[in-house]
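> Following is a predicted model, sequence given first.
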Amino acid sequence: MDPVTHGLIGATASQSFAKKETLRAAAFTGFVSATLADLDVFLFSTTDPLLNLELHRQFTHSLIFIPIGALFATALIWWFVKKHLTLKQTYFFSLAGYATAGMADYLTSYGVHLLWPFVDERYSLNIISVFDPLFTLGIIVCTGIAFWKRDKLFSRIALGWVVLYLIFGFSQKQKAINIAEEMATQNDQSIDRIDVKPTIANQLVWSVRYENQDTLHAYGIRLFPFSDPIIYEGETAPLLDWRNEFNSFNGTILYKDIERFSKLSNGFLIKHPGHENVIGDARYSMLPTTLSPLWGIEIDTTRPDQHVDFGTYRDASPEIRQTFMDMLFGRKLR
């Protein structure tokens, strides 16, 4: 989730427990503490590009790290709020704010290591985009009024907005899954695995990827309340059998890096259609109907004992943007 929304959710959570005289300081504490977990983006290696991907949303977002993260937040924030809050209050509001960080990212895609270090698995609900302006706007309005009037009633209204919006997202996702299952049945296919998530900045157009017999199928589904769904049929591509293709490199750094990237991509690996020697994460593309990954690793078999390069491959051309807007407004694609 974007840093601003992270902070606003943290501020809302802290405000909800504050008294009128401490509400503003509590909001500030919650806002800052909720954003600290994402400082893990600065943990990287100049020689190992995948390390940053592995550490992002890892220990700083785990449930067991919440009290420790709140402690760091308290040490940072207390010097700014000590005229308004005691050290104990500062820790309490930092705890409330920091606790929202991992849970907020859990609602989006890509996944969070909530149970690190006990379980090495990423969890995600995929019910809201990492950036959703309507969701954020509702929190800004309610939390802003609460801050201005020093009235935590509006903080609780903000929490109500968050819950209702997420329930709507969960409902939309279930509808998309049901439609995908119906499409697979109509095509005499079984679904071996499925990945469903909202597209960027909205809850109306959903991205569907499902696997059938080692082939990935992509669809876009527009779900507008009280209207019939619109299905945009997309591309298909074979999933990469990387273990077989790169078996001769087993034991090398190259092989281990492909294995690491496969784990980060939940096994949805394909060859990038527009970039030779690039293996991409097939779950993410500019359009829900295309299988041109937004990021991937470049394979150089002449350097098996060196780490792979990681790159991004975004195409925000006018044609791509227009196609996305056509989907968003339920138009026929050109």
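Here it is on my side, so go on. Numbering: from 1, shown residues only.
> Please count neighbours and contacts with C-alpha atoms only from this point.
Noted.
> can you tell me how far the residue sitting furthest away from the middle of the chain sits from residue 90?
Farthest-out residue of the chain from its mean C-alpha position, per C-alpha atoms, centre = their mean: residue 83, at 37.0 Å. The gap separating residue 83 from residue 90 is 11 Å, by C-alpha to C-alpha, to the nearest Å.
> Over to residue 197?
Between residue 197 and residue 90 the computed distance is 36 Å (C-alpha to C-alpha).
> what about versus this one:
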Amino acid sequence: MDPLTHALLGATAAQVALGPRLGRQAWLLGAVGGVLPDADIVIRSSADPLLAIQYHRHFTHALAFIPVGGIVAALPWLARQAHRPNWRPIVAATTIGYATHAVLDACTNYGTHLLWPFSPLRVAWNWITTIGPLLTLMLLVGLVFAVRRGARLPAAVALLLSVAYVGTAAWQRERALEMQVRIAAARGHPLDRAEMFPTVGNPLLWRSVYQSGETLYTDRLRVVSRAATRWKEGSTVDLLLEKDLPPPALADERVRRDYARFSYFSAGWVARASADPSVIGDARYSLRTDGFEPIWGVRFHPGTATPTEWVDRTIKNRVPISELWRELTGTAAGYMAVPLARN
């Protein structure tokens, strides 16, 4: 999630738990704890372009690391003699803020090492995107009223509304997955693997991606009432496996290793970009809805000193507000009724 939302969630949770004891200091402690796990962005190397994605949302985001992170976040206060007698609630506030971070990140589709060091699983519940204006606004309003009034109730209400919003998104995703099964069945496609990814800032529009054979099929779903739910046919792209790499790449041990790292990061959703096949991209995300243009990916140069190039097109990722609004309101062209379920 974006840093502002992480700070607000950590601050709001700390305000609810320790506001009466720490006063207006509680929210600041929680905010620091809420953003600290993303300090892992400093882990990077020019000689290893994949190091950054390997360690972002890694050990600093693990549930087992929360007590350590909470103490580290509290150090600026504990370094001052005046705060040391009150160290227990201070550490509690920063720890509460720290604990909210990884759980919120797991609600997105990026992947978070919640279970490190006990499991290498990247947990991604795929309920919300990393930018959620409504969620951020609810937390901001609740926190401002709570701090100004010196009360916990507004912050508690904001937390409850936030949980309700995320819960609604989780329910919507399950409905979308049901629609996905019907769409694949209508096409005569056996589902080898299927996933549903949220779109920016709403629980109504979903990016459907499923694998049938060695082909990935992507569609758009607008999930509202049963009668009004619609879908728009998207595009297809071939799944890229290690065996599909060209011979020079397969002969380079470093390329094979980096392909495995990138595939792990992308949860196995890997394909070549439609416009530039030299780019191997993360198929969970696309700059376009009518074709696969990855937001990020890799390009391999076998036999060179640094054979892996990180390709980042995040700067080109602009949300077309007018198009998104038409999709949300049901006026966008190309949407059609979801096929009926087979008996």
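Yep, it's here. Quantities reported herein were computed from a predicted structural model and do not represent experimental measurements.
> So for the second structure, which residue is the most central one in space?
By C-alpha atoms, centre = their mean, the most central residue of the second structure is residue 108, 3.1 Å off.
> distance of that one from residue 242 of the second structure?
Using C-alpha to C-alpha, residue 108 of the second structure is found at 27 Å from residue 242 of the second structure.
> count of residues packed around residue 54 of the first structure?
Neighbourhood size, residue 54 of the first structure [other C-alpha atoms under 10 Å]: 17.
> Next: residue 117 of the first structure.
Other residues near residue 117 of the first structure come to 14 when the count uses other C-alpha under 10 Å.
> Just the helices from the stretch 51-200 of the second structure, written as ranges.
Counting by DSSP state H, counting those that start in this stretch, the stretch 51-200 of the second structure has helices at residues 51-55, 66-78, 87-106, 133-149, 153-187.
> So for residue 309 of the second structure, which of the ones you listed sits nearest?
helix 51-55 (11.8 Å; C-alpha to C-alpha).
> And the closest one against the first structure, how far off on average?
In this overlay with the first structure, the average offset of helix 51-55 of the second structure from its partner residues is 0.3 Å by mean C-alpha distance after the TM-score superposition for the first structure.
> helices or strands up against that helix?
Using 3 or more C-alpha pairs under 8 Å, 6 or more residues apart in numbering; DSSP states H and E, the elements in contact with helix 51-55 of the second structure are helix 253-265.
> so how far is residue 10 of the first structure from residue 95 of the first structure?
9 Å.
> residues shared between the contacts of those two?
Counting by C-alpha atoms under 8 Å, 6 or more residues apart in numbering, the contacts common to residue 95 of the first structure and residue 10 are 30, 33.
> List of residues touching stretch 208-223 of the second structure?
172, 175-177, 180, 189-197, 204-207, 229-239, 284, 289, 327-328, 330.
> So among the residues you listed, which ones count as buried?
Buried members of these, counted by 16 or more other C-alpha atoms under 10 Å: 172, 176-177, 180, 189, 194-197, 204-207, 229-239, 284, 289, 327-328.
> Can you mark which positions in whichever strand or helix holds residue 15 of the second structure are buried?
Taking DSSP states H and E as the criterion, residue 15 of the second structure maps to helix 3-22. Buried residues in helix 3-22 of the second structure, counted by 16+ other C-alpha under 10 Å: 3, 5-19, 22.
> What span of the first structure is the following helix or strand past that helix aligned with?
Per DSSP H and E, helix 3-22 of the second structure leads on to helix 25-35 as the next helix or strand towards the C-terminus. Alignment of helix 25-35 of the second structure against the first structure: residues 25-35, by TM-score structural alignment.
> Might you specify the subset of the buried ones among the contacts of stretch 208-223 of the second structure located within strands?
Members of those lying in strands (criterion: DSSP state E): 194-197, 205-207, 230-238.
> Taking those residues together, which two end up most distant?
Across these, no pair lies farther apart than 230 and 238, at 25.4 Å, counting by C-alpha to C-alpha.
> need the contact list for residue 162 of the first structure.
With C-alpha under 8 Å, 6+ apart, residue 162 of the first structure has these contacts: 135, 139.
> residue in the second structure matching it?
That one, residue 162 of the first structure, aligns with residue 162 by TM-score structural alignment.
> Distance of that match relative to residue 134 of the second structure?
Counting by C-alpha to C-alpha, the gap from residue 162 of the second structure to residue 134 of the second structure is 9 Å.
> again with residue 225 of the second structure
Distance of residue 225 of the second structure to residue 134 of the second structure, given as C-alpha to C-alpha: 21 Å.
> Compare those two (neighbour count), which wins?
Neighbours per residue (other C-alpha under 10 Å) separate residue 225 of the second structure from residue 134, with residue 134 holding more: 13 against 8.
> Find the residue closest to the more buried one in space, skipping its chain neighbours.
Distance criterion C-alpha to C-alpha, 6 or more residues apart in numbering; nearest residue to residue 134 of the second structure, sequence neighbours excluded, is residue 201 at 7.0 Å.
> Return the residues in contact with residue 200 of the first structure.
129-132.
> whoops, I mixed them up, residue 232 of the first structure
Contact analysis of residue 232 of the first structure by C-alpha under 8 Å, 6+ apart lists 219-221, 289.
> Ok, residue 9 of the second structure next?
For residue 9 of the second structure, the contacting residues are 31, 34, 97, 100, 139, 159, by C-alpha under 8 Å, 6+ apart.
> Give the aligned equivalent of the fifth one in the first structure.
For residue 139 of the second structure, the aligned position in the first structure is occupied by residue 139, per TM-score structural alignment.
> Next, count neighbours for that match.
Neighbour tally, residue 139 of the first structure, other C-alpha under 10 Å: 25.
> That one contacts residue 160, doesn't it?
No: under the criterion of C-alpha atoms under 8 Å, residue 139 of the first structure is not in contact with residue 160, lying 9.7 Å apart.
> how close does residue 38 of the first structure sit to residue 229 of the first structure?
Between residue 38 of the first structure and residue 229 of the first structure the computed distance is 36 Å (C-alpha to C-alpha).
> ignore the last one, residue 129 of the first structure
Where residue 229 of the first structure is concerned, residue 129 of the first structure sits at a distance of 19 Å (C-alpha to C-alpha).
> what do you get for residue 51 of the first structure?
Taking C-alpha to C-alpha, one finds residue 51 of the first structure at 40 Å from residue 229 of the first structure.
> ok, now which ones touch the residue lying closest to residue 37 of the first structure once chain neighbours are set aside?
Nearest non-adjacent residue to residue 37 of the first structure, counting by C-alpha to C-alpha, 6+ apart: residue 60, 5.2 Å away. Listed by C-alpha under 8 Å, 6+ apart, the contact partners of residue 60 of the first structure are 37-38, 40, 66, 69, 102.
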